[in-house]
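**Q** One predicted model, sequence on top.
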Amino acid sequence: MLIHITPRFFTCDQSGPFVELIDLRIDPLDLFLRGGKELTTRRPYPNKHFAVACRKAGSKAIDWILVDTPNQLPNTRSKCAGRLMQMLS
């Protein structure tokens, strides 16, 4: 079964646009993807407040990830962690 995942988040005025993905974990799939290794944070939309987790392959910002699983899963939630990046001045 193919599962279509669209991990995205909306940055606010308090966090600012400098947000980076740390990791994405989906326990029922035993899936753990690390930011900087398997994932990267990109902004493919005209509204640059939307940050999207993308595969770290190529330079195109594709806002989905396909996961192939052997079984069908019940409704589940995932955990995503992010951090604010320091602006250099």
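**A** Thanks, I have the structure now.
**Q** can we go C-alpha only for contacts and neighbour counts from here?
**A** Fine.
**Q** now for the helix or strand containing T40, which elements pack on it?
**A** Counting by DSSP states H and E, the element that carries T40 is strand 39-42. Other helices and strands packing on strand 39-42, by 3 or more C-alpha pairs under 8 Å, 6 or more residues apart in numbering; DSSP states H and E, are strand 19-26, strand 50-55.
**Q** E20 and L31, how far apart?
**A** 19 Å (C-alpha to C-alpha, to the nearest Å).
**Q** Looking at the helices and strands packed on strand 39-42, which is nearest to L84?
**A** Nearest of these to L84, taken as C-alpha to C-alpha: strand 19-26 at 4.6 Å.
**Q** Put this next to the first one:
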Amino acid sequence: MVIECKHVWTYISDYLDGTLSEEIRVTVQKHLEHCELCSAILDSTRNILVLTADDRVFELPVGFSERLHQRLEEELKPKKGS
């Protein structure tokens, strides 16, 4: 079974939690072995989890939240031709 990146992204959290069905987990794992972008997203998500689990408090740069939301909206918009 071939899976597209946008579908892998929806499974990242469950993949990290270990709650995917065996079939989906294997499919996502195979995709991650060959896709640098999705592997980077997985690594980034892991890093975010580590940082947010840390008890230390840190301040985000001014405007970070707005830039993050704008970038997420841009990335989630359907691409022309897909």
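**A** Thanks, I have the structure now. What you see is a predicted model; the values in this text were computed from it and never measured.
**Q** Overlay the chains and give the TM-score.
**A** Overlay of the two chains. TM-score (TM-score structural alignment, normalised by the length of structure 2): 0.24; 42 aligned residues with a C-alpha RMSD of 4.3 Å.
**Q** quick one on the thing from earlier: more neighbours: E20 and L31 of structure 1, which one.
**A** More neighbours surround E20 than the other of E20 of structure 1 and L31, with 19 against 11 (other C-alpha atoms under 10 Å).
**Q** Give me whichever of the helices and strands packed on strand 39-42 of structure 1 is most buried.
**A** Sort these by mean neighbour count, taking mean count of other C-alpha atoms under 10 Å, and strand 50-55 sits at the top with a mean of 23.
**Q** and the next element down the chain from that strand?
**A** Next along the chain after strand 50-55 of structure 1, taking DSSP H and E as the criterion, comes strand 65-68.
**Q** Would you mind pulling up the elements that that next one packs against?
**A** If you count contacts as 3+ C-alpha pairs under 8 Å, 6+ apart, strand 65-68 of structure 1 packs onto strand 2-5.
**Q** What helices and strands are in contact with the helix or strand just after the strand it packs on?
**A** Using DSSP H and E, the helix or strand that follows strand 2-5 of structure 1 towards the C-terminus is strand 8-10. In terms of contacts (3+ C-alpha pairs under 8 Å, 6+ apart), strand 8-10 of structure 1 is packed against strand 50-55.
**Q** could you give the angle of the strand it packs on to strand 19-26?
**A** Angle, strand 50-55 of structure 1 to strand 19-26, by axes from the mean of the first three to the mean of the last three C-alpha atoms, to 10 degrees: 50 degrees.
**Q** thinking again about what came up before, so for the strand holding T40 of structure 1, what gets flagged as buried?
**A** Within strand 39-42 of structure 1, the residues scored as buried using 16 or more other C-alpha atoms under 10 Å are L39, T40, T41, R42.
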